[in-house]
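Q: Just to be clear, the model below is a prediction. Sequence and coordinates:
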Amino acid sequence: MIAMTDSIYWVGVNDRETHLFESMLPIPQGVSYNAYMIVDEKVALIDTVKADYNDTYLDKIKSVIGNRDVDYLVINHIEPDHSGCIKSVVEAYPDVKIVGNKKTANFLEGFYGVTENVLIVKESETLNLGKHELTFFMTPMLHWPETMMTYEGSNKTLFSGDAFGGFGALNGGVFDNEVNFSFYEDEMRRYYANIVGRYSDMVQRALNKLSNIEVQTICSTHGIVWRDNPKQVIDLYDKWSKQEGEDGVVIAYGSMYGNTKAIAEQLARAFAELGIKDIKVYDAARTHMSYILSDIWRYNTVLLGSSTYNSKMFPPMESLLSKMENSKLKNKNIGVFGTYSWSGESVDLLQKLTEQCKIQLFEPTIKNIFAPGSETVDNCKALAKNLVAAMK
């Protein structure tokens, strides 16, 4: 338990044990599940934590309120890493009212079989706790259909669900003015690119909806609490949701025997010779695609290369391309390259991404049979020159 004010508490937990978030995304630095509690004439919990940490969560609540009852449990987001303790809360506090919107109620019954003592709230409705009043804002598809945010007016605190969150367990520092943010920024962007990015249009709607509210503290369900400079994370979400990439290059490739890799190396050198310093080169078979996608989200220029494998793309590149398409990537300048020995479908398949995502493909397309030669070097330099000109 950590006191945020004299009546608002962080009652979250750190997960340093799970290897894969959502059974898919590596989290070598762990992740936090943030939950909060407001103690007033009425006691309100804001979200719970993953079921694995049920006992720790309940102990933190009791360490603050002792034998008092919990009156409300507000569910901003019912994904199980934030709702896993609902049944335990109901068992410990049988009279608790669970607060959510109409869509929350459907998930609540489906996941946990809970149908009683459910308080349905709508856009801008309020709930009075005494000195604290909660106002609810619907933010559907950020990033589930039922997601909403809860605003506490007296402390100007926004409980934002998964929005403004990130990977990384909290290493002692919980608040933004207690940590070196550069340690968390890459993991926050990776979280955004892989989980929230597909719903960037909904992020913009939410930012517009909240633009007239004075926010002094942002309390996400993952990552640090922003109380010193909440504008910093709002600006980052605005930038990422507009997909405003920095000048820089990501080169991602899949290569069986080194020929496609050789082209990737030649492209990297061509960009360096043109003065580009931020160049990230990834072998898609050796780097988890979540890290590659994070840098693709960061920079404005992307080179994608693949050898042809059984008339298709090299499988790790195929997975990356599928994730990029699903993420609704836009505002990127793209070049494609690849090699083959007897058929050459991989480059054609890479080109289709640009059509599906409506992103700009730059020439020349580099498609080599067998090993790259001197003509390939010239094409790499020409492609890099065209893409650098687009940056400027």
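A: It's in. Numbering: from 1, shown residues only.

Q: C-alpha only now, for contacts and for neighbours.
A: OK.

Q: for the most centrally placed residue in the chain, what are its contacts?
A: Of all residues in the chain, the one closest to the mean position by Cα atoms, centre = their mean is Tyr192, 2.3 Å from it. Counting by Cα atoms under 8 Å, 6 or more residues apart in numbering, Tyr192 makes contact with Gly165, Gly166, Trp240, Ser294.

Q: any idea how far it is from Gly166?
A: 7 Å (Cα to Cα, to the nearest Å).

Q: picking up where we left off before, present the contacts of Tyr192 as TSV; the columns should include distance to Ser346 and secondary structure.
A: TSV is the format used below for the contacts of Tyr192 (distance: Cα to Cα, whole Å; DSSP: H, G, I helix; E, B strand; the rest coil):
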residue	distance to Ser346	secondary structure
Gly165	36	coil
Gly166	34	coil
Trp240	30	helix
Ser294	23	helix
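
Q: ok, so of those residues, who is nearest Lys330?
A: Within these, proximity to Lys330 (Cα to Cα) peaks at Trp240, which comes in at 11.2 Å.

Q: tally of neighbours for the closest one?
A: Counted with other Cα atoms under 10 Å, the neighbours of Trp240 add up to 21.

Q: my guess is it contacts Trp297, does it?
A: Yes: contact criterion Cα atoms under 8 Å: Trp240 and Trp297 qualify, at 7.4 Å.

Q: which of the contacts of Tyr192 tops the neighbour count?
A: Within the contacts of Tyr192, Gly165 tops the neighbour count with 28 neighbours, counted by other Cα under 10 Å.

Q: what's the closest residue in space to that residue that isn't next to it in sequence in contact with, if anything?
A: Residue nearest to Gly165 in three dimensions, not counting chain neighbours: His222, with 4.6 Å by Cα to Cα, 6 or more residues apart in numbering. The neighbours of His222, taking Cα under 8 Å, 6+ apart as the test, are Val31, Ser32, Tyr33, Asn34, Asp162, Phe164, Gly165, Gly166, Phe167.

Q: Make sure I have this right: the second one is in a strand.
A: What it means is Ser32. Yes: counting by DSSP: H, G, I helix; E, B strand; the rest coil, Ser32 is part of a strand.

Q: That one against Asn14, yeah?
A: Yes: under the criterion of Cα under 8 Å, Ser32 makes contact with Asn14 at 4.3 Å.

Q: quick one, which of those two is more surrounded?
A: Using other Cα under 10 Å as the criterion, Ser32 and Asn14 rank with Ser32 on top: 27 against 18.

Q: From Val250, how far out is the more buried one?
A: 29 Å.

Q: for comparison:
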Amino acid sequence: MNIVKLTEKVYYVGAVDWNLRDFHGYTTPRGVTYNSYLIVDEKVCLIDTVKAPFAQELLERISQIIDPGKIDYVITNHIEPDHSSALPAVMARAPQAKVLLTEHGRTGIIKHYQQNYDFQVVKEGDVLDLGRNKLRFIPVPMLHWPDSMISYLTEDQLLFSNDAFGQHISTTKRFDDENDLSELIYEAEKYYANILQPFGKLVIKAVDKLKELPVKIIAPSHGVVWRSHIPAIVAKYQDWGAGKTVGKVVIAYDSMWGSTERMARQLLDGVASAGATGKLYKMSVAERSEVVRDMLEAGGVLIGSPTLNNGMLPTMGALTTYLKGLRPTSKIGAAFGAYGWGGGAQKAMEEMLGSSGIAMQPGLALKWVPDADEMEKCFNFGYEFAQKVLDRI
């Protein structure tokens, strides 16, 4: 097998899932990776495992370097099955190994796998002596589960960052400087927007903690390893965690007979005329997780739907429900759409968007098919909304 070294004694032993296209509702057109790392020092330490179907590949990669039976420690930074479900297979080969994790992690592993391994619960500041290197543990609860922690290898200045700084991208090249940086940042932004966005304040605290550590390599649980563009990805996390926005308006809509679509396109024209960047998505054909990625740095969000059964179309209901869970910050929003004999969609959208944390502005609703005057009204609405976005930057 191809042996990949991060440092002289740290190896990549994870797996690449080229075929996965859905990661619990998040589309992954480039596939995913399940990253696991092996430290061979006076003591042998495995950082996380992989998803269960790739357990044999993990063990084969370890076997190219050392007998898996010689593993002394398994660090479980996060118990979610994409990180931990190969743990039973690893422990079957290394039954004497200690499993180091947080208290929440211990409870979760027992519940997931009904096994009571030789657990060692670690806390903030605890250190594991491996010989030449020491491993320091930094719990980061709710980034993005209560059990989450990151681990820091002191001599190599290597940060095993768990889900932070990750991307869902399959590649045969394991390092950032071997890949297209723009693609990596795009996928890192999508990853953050769909997974870590609700925890922005905690992200800032975690990044502040990391400023105290000299870091030469960041090894996340998904995607490539950062070694050449660490300042760039850390700066992005600071901006995203702080809710920093740019002069961009995302218009997401669906349409029944075309009236709401005509409104959306006219709104977009007004946004562009004001000097803001506009993005337009029809949710019956757009990928929701891609739209959310575009919304991450957008200062404004316009959501449109005609009225169906006194409410919004199901595609828009799915989007607004998703946004409510992600709790985007530092954005203004408004709802728009056409209706027939009775409305209801606009109110429903405003309630959902407002509950997500978006600062709602008065919206725009039109009856039946917009005429020339109403189309001009849509243009002016888009223009004025974009001006508000630009004024907030």
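A: Ah, there it is. Fair warning: this is a prediction, and the values are worked out from it, not measured in the lab.

Q: Overlay them and tell me the TM-score.
A: After superposition, the two chains reach a TM-score (TM-score structural alignment, normalised by the length of structure 1) of 0.96; 388 aligned residues with a Cα RMSD of 1.4 Å.

Q: hmm, back to that, in structure 2, what residue corresponds to the residue nearest to the centre of structure 1?
A: Superposed on structure 2 with TM-score structural alignment, Tyr192 of structure 1 falls opposite Tyr192.

Q: and that match, that's in a strand?
A: No: judged by three-state DSSP, Tyr192 of structure 2 forms no part of a strand; its state is helix.

Q: if I look at it, how far off is Ser182 of structure 2?
A: Separation of Tyr192 of structure 2 from Ser182 of structure 2 (Cα to Cα): 15 Å.

Q: and Met37 of structure 1, helix, strand or coil?
A: Of the three states, Met37 of structure 1 takes strand under three-state DSSP.

Q: Next, the contact list for it, please.
A: If you count contacts by Cα under 8 Å, 6+ apart, Met37 of structure 1 has them with Ile8, Tyr9, Trp10, Val11, Val43, Ala44, Leu45, Ile46, Ile61.

Q: which of those residues also appear as contacts in structure 2?
A: Among those, the ones still in contact in structure 2 (both residues aligned by TM-score structural alignment, their matches' Cα atoms under 8 Å) are Ile8, Tyr9, Trp10, Val11, Val43, Ala44, Leu45, Ile46, Ile61.

Q: would TSV of those with distance to Thr308 of structure 1 and neighbour count be doable?
A: Shown next, in TSV, are the kept ones among the contacts of Met37 of structure 1 (distance: Cα to Cα, whole Å; neighbours: other Cα atoms under 10 Å):
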residue	distance to Thr308 of structure 1	neighbour count
Ile8	57	19
Tyr9	55	21
Trp10	52	22
Val11	51	26
Val43	60	19
Ala44	57	24
Leu45	54	25
Ile46	51	25
Ile61	57	21
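
Q: so which of those residues comes closest to Ser327 of structure 1?
A: Minimum distance to Ser327 of structure 1 across the kept ones among the contacts of Met37 of structure 1 is 29.1 Å, recorded for Ile46 (Cα to Cα).

Q: Quick check, the closest one in contact with Tyr36.
A: Yes: taking contacts as Cα under 8 Å, Ile46 of structure 1 lies within contact range of Tyr36: 4.9 Å.

Q: in the stretch 1-150 of structure 1, which spans are strands?
A: 2-3, 8-10, 13-15, 20-21, 25-26, 31-33, 36-39, 43-46, 72-74, 97-100, 118-120, 126-128, 133-138, 148-152 (DSSP state E, counting those that start in this stretch).

Q: In stretch 204-211 of structure 1, which residues are buried?
A: Residues Gln204, Ala206, Leu207 are the ones in stretch 204-211 of structure 1 that count as buried (16 or more other Cα atoms under 10 Å).

Q: Skipping adjacent residues, who's closest to the last one in space?
A: Spatial nearest neighbour of Leu207 of structure 1, chain neighbours left out: Asp238 (7.6 Å); criterion: Cα to Cα, 6+ apart.

Q: part of a strand, is that neighbour?
A: No: checked against three-state DSSP, Asp238 of structure 1 lies outside a strand; its state is helix.

Q: Tell me who's in contact with the closest residue to Gly131 of structure 2 other than its chain neighbours.
A: In this structure, Gly131 of structure 2 finds its nearest non-sequential neighbour in Glu42, 5.0 Å apart by Cα to Cα, 6+ apart. The neighbours of Glu42 of structure 2, taking Cα under 8 Å, 6+ apart as the test, are Leu130, Gly131, Arg132.

Q: Same check on Phe175 of structure 1?
A: By Cα under 8 Å, 6+ apart, the contact set of Phe175 of structure 1 is Ile224, Val225, Trp226, Arg227, Asp228.

Q: I'd like the distance between it and Val225 of structure 1.
A: On the measure of Cα to Cα, Phe175 of structure 1 and Val225 of structure 1 end up 5 Å apart.

Q: With Met149 of structure 1 instead?
A: 15 Å.

Q: which other residues reach the lengthiest strand in structure 1?
A: Longest strand in structure 1 by number of residues, with DSSP state E as the criterion: strand 299-309. The set of residues external to strand 299-309 of structure 1 that reach it, using Cα under 8 Å, 6+ apart, is 244-256, 260, 264, 296, 313-315, 317, 331-341, 343-347, 350, 387, 391.

Q: re earlier: ok, of the contacts of Met37 of structure 1, which one's closest to Ile75 of structure 1?
A: Nearest to Ile75 of structure 1, judged by Cα to Cα, of the contacts of Met37 of structure 1 is Ile46 at 6.3 Å.

Q: Just to check, Met289 of structure 1 is in contact with Ser322?
A: No: judged on Cα under 8 Å, Met289 of structure 1 makes no contact with Ser322 at a distance of 10.5 Å.

Q: These two: which has the busier surroundings?
A: Between Met289 of structure 1 and Ser322, Met289 has the larger neighbour count (other Cα under 10 Å), namely 23 against 12.

Q: what's the closest non-adjacent residue to the more buried one?
A: Leaving aside its sequence neighbours, Met289 of structure 1 sits nearest to Leu320 (Cα to Cα, 6+ apart; 5.9 Å).

Q: ok, that neighbour - contacts?
A: The neighbours of Leu320 of structure 1, taking Cα under 8 Å, 6+ apart as the test, are Ala284, Met289, Leu293.

Q: got a list of what Ala386 of structure 2 touches?
A: Residues in contact with Ala386 of structure 2 (Cα under 8 Å, 6+ apart) are Gly247, Lys248, Val249, Gly270, Val271, Ala274, Gly275, Ala276, Gly300.

Q: How much space separates Ala384 of structure 1 from Arg269 of structure 1?
A: Distance, Ala384 of structure 1 to Arg269 of structure 1, using Cα to Cα: 9 Å.

Q: Give me the distance from stretch 46-60 of structure 1 to the chain's centre.
A: Distance of stretch 46-60 of structure 1 from the chain centroid (Cα atoms, centre = their mean, to the nearest Å) equals 22 Å.
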